[in-house]
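>>> Just need the structure, nothing else, for what follows:
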Amino acid sequence: MYLSTTAVLPRLRFHKMDYSSVDTIRHLLARSHSRTCDYTLAGMIMWAHYFNYEYTIVGNTLFVKGVEENDRSTPAFSIPIGEMPLSESVALLKEYCRDENIPLVFSAVPEDRVEELRQLGDCHVEELTDWADYLYNARDLATLPGNRYSKKRNHVNRFTSDHPGTTLVDLTPEMVPQIKDFINSLPPDREHVTAQIERNEVIRLLDHWDSVHMDGAVLVTPDHGIVAFAIGEVIADTLYVHIEKMLHDINGAGETINKEFAAMMLERYGVTFINREEDAGDEGLRRAKESYHPLMMLRKYNVAFTD
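As a prediction, this is how the structure comes out:
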């Protein structure tokens, strides 16, 4: 049971977040009511080093300290998750920031949480325009219905025709070495600074595959072996697709892993929505995500307290 911290504010002491933190933070992250990817286990743990994530737990509430999405030189916090009322958890963070002589900034705040923060003091709100998540209807991605998905279906049908005997299998611990070899065989993306960072973090996630308890699917052809794989995390009614890699020179591999992974997760968990995360300002990625007709964009904001 949560006990009020109003009378005496405890000193927050943050600790480095890494894969040893998984079991400690998982149950609290599951209490987030947001559908944005930032409050998922992979959203935290995969990017803990890049965003300098640290954490502490007070009053059965998870506090996460990192940096702003758009400015890694500025400390920022995630919205606390757990039993403590937001007014009290923000008061704790205000006290911590006063002691550290830093501003209190919340980064990647879901749109539906901004007003709660506004009620707790004067603040400046700024939309993070490149970091909105794409949210889709799960059944649409699993079945590609109607005229608007005809091109996607054509790519899937072409892939199926070109590669008879293709199978979709679960990503098991035994498959991890093969998946790591597949990742290392992909050509490097020299245009995007974070591409190599992401590749390294995917490898690190696979190194801890037994402990993260996520779902993965691998597309295997008789002629080329592994041609694509996807990794996701289901929370409540939403599948978060954290990783999707494919051989781009195999026509339809990307469309097929997208469709088949959605179908697998729909059948397994009955999910309603699929979050395919943000485009980070990449125009090519933006066009690709828009081509699947998102239901909505889950917008995010920086909220900086000025009082």
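>>> can we go C-alpha only for contacts and neighbour counts from here?
Noted.
>>> For stretch 242-250, which residues meet the burial criterion?
242-247 (16 or more other CA atoms under 10 Å).
>>> Mind putting the residues you listed into CSV with distance to M214 and secondary structure?
Formatted as CSV, these follow (distance: CA to CA, whole Å; DSSP: H, G, I helix; E, B strand; the rest coil):
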residue, distance to M214, secondary structure
H242, 10, strand
I243, 11, strand
E244, 14, strand
K245, 16, strand
M246, 19, strand
L247, 23, coil
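>>> and for comparison, fold this next one:
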Amino acid sequence: MPCVHFLGEVIFMIDFRTPLISDKPWVDALLSHAAELGCEYNFTNLLIWNHAFSQKFALVDGFLAVRLTGTAGCGYLWPVGQGNIKNALLELEADAKERGAPFRLICVAPAHVSELEAYYPGKFQYITDRNGADYIYDINRLADLKGKKLHAKRNHCNRMEADCPDWRYEELTPDSLAECLVVNKEWYRRAAEREGAADEVSMQSEETALTCAFSNYEALGLEGGVLRVYGEVVAFTIADRLNADTYDVHFEKAYSELPGAFSLINRELARSLRERHPELRYLNREEDMGIEGLRKSKESYYPDMMAEKLTAVKVKE
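Prediction:
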């Protein structure tokens, strides 16, 4: 049972707290031990989306423990770090019990199922989260767009370059914040005109995350670019390192009224990152969230792999 403070505040054994930019060094050190492909295992995502998913973390037996609320409900990410992970899992299970909640692990890679079954044989129910699976691409394929499968993407880029001969791709800097926020708002406005009422919650949530990313741009080690036509920003993208050979693309927005803008900003980011970081092999372009148009777009680039994710819920005994 949780102990109760004399002022009525409920105190839990694990002190989960909101991420701060000052946490990046120790969190990154623990994440470096992870073999995870999912975008959840990235400090930037933990920081900038904590308002949307109530993401909080703690150090538990040498492991980074993250508690969050997602579409599957409240739960925990698979702990990452060094030491005895069974002890960390037992502590998270006790924390869930304290809170009167089921012990739920979110965004679990299929590779962890055998490990979880070794500790809790037959105790978990597994649910596939197709909408949350990340699309991962070979960076060279995105940069060069070679082959028959990507012929349409090459054509999109060629058309954009022909229609807008003065286009240019520039490195994104904090000074570009205001212009990128304008693009973000305008993108939602145009989408609402095409498809109906805008999702105000999603727009505000993304704007909050984007503002947080820009406010901590250099401290987070973010990289990205903007696409300009006649000097005006018409597309932008932001990414940073996920692991030793993979970058995670956090944001990408482009005016769809400009045929080829999405394809061009995608290609230019891949080329820019490949030039700066020759060791990179992959770009994680995150999930489609079950949005039909987004899924179609991501599938059209033919991902080299998918970072599949499961929700694991401990059954009542």
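>>> Please enumerate the helices of the first structure.
In the first structure, the helices defined using DSSP state H lie at 22-29, 41-45, 86-100, 114-118, 138-143, 150-162, 176-185, 193-207, 209-212, 253-269, 283-290.
>>> Mean neighbour count and distance to F77 of the first structure for these - can I get that in TSV?
Listed next are the helices of the first structure as TSV, based on neighbours: other CA atoms under 10 Å; distance: least, CA to CA, whole Å:
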stretch	mean neighbour count	distance to F77 of the first structure
helix 22-29	16	14
helix 41-45	21	12
helix 86-100	16	9
helix 114-118	14	13
helix 138-143	20	31
helix 150-162	16	39
helix 176-185	15	32
helix 193-207	16	21
helix 209-212	15	23
helix 253-269	20	32
helix 283-290	13	27
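>>> Redo these as a markdown table? Include distance to A76 of the first structure.
Shown next, in a markdown table, are these (distance: least, CA to CA, whole Å):
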| stretch | distance to A76 of the first structure |
| --- | --- |
| helix 22-29 | 18 |
| helix 41-45 | 14 |
| helix 86-100 | 10 |
| helix 114-118 | 14 |
| helix 138-143 | 32 |
| helix 150-162 | 40 |
| helix 176-185 | 32 |
| helix 193-207 | 20 |
| helix 209-212 | 25 |
| helix 253-269 | 33 |
| helix 283-290 | 26 |
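>>> Tell me which of those helices lies nearest to I231 of the first structure.
Ranking those by proximity to I231 of the first structure (CA to CA) places helix 253-269 first, at 8.7 Å.
>>> Excluding chain neighbours, what is closest to the residue opposite K298 of the second structure in the first structure once aligned?
By TM-score structural alignment, K298 of the second structure lines up with K289 in the first structure. Leaving aside its sequence neighbours, K289 of the first structure sits nearest to Y134 (CA to CA, 6 or more residues apart in numbering; 7.2 Å).
>>> Give the burial count for the one you found, as a bare number.
24 (other CA atoms under 10 Å).
>>> Would you confirm that it contacts M296?
Yes - with contact defined as CA atoms under 8 Å, Y134 of the first structure and M296 form a contacting pair (6.5 Å).
>>> The match of K298 of the second structure: what's it in contact with?
Counting by CA atoms under 8 Å, 6 or more residues apart in numbering, K289 of the first structure makes contact with 134, 276, 279.
>>> quick one, what contacts the first one?
Counting by CA under 8 Å, 6+ apart, Y134 of the first structure makes contact with 275-278, 289, 294-298.
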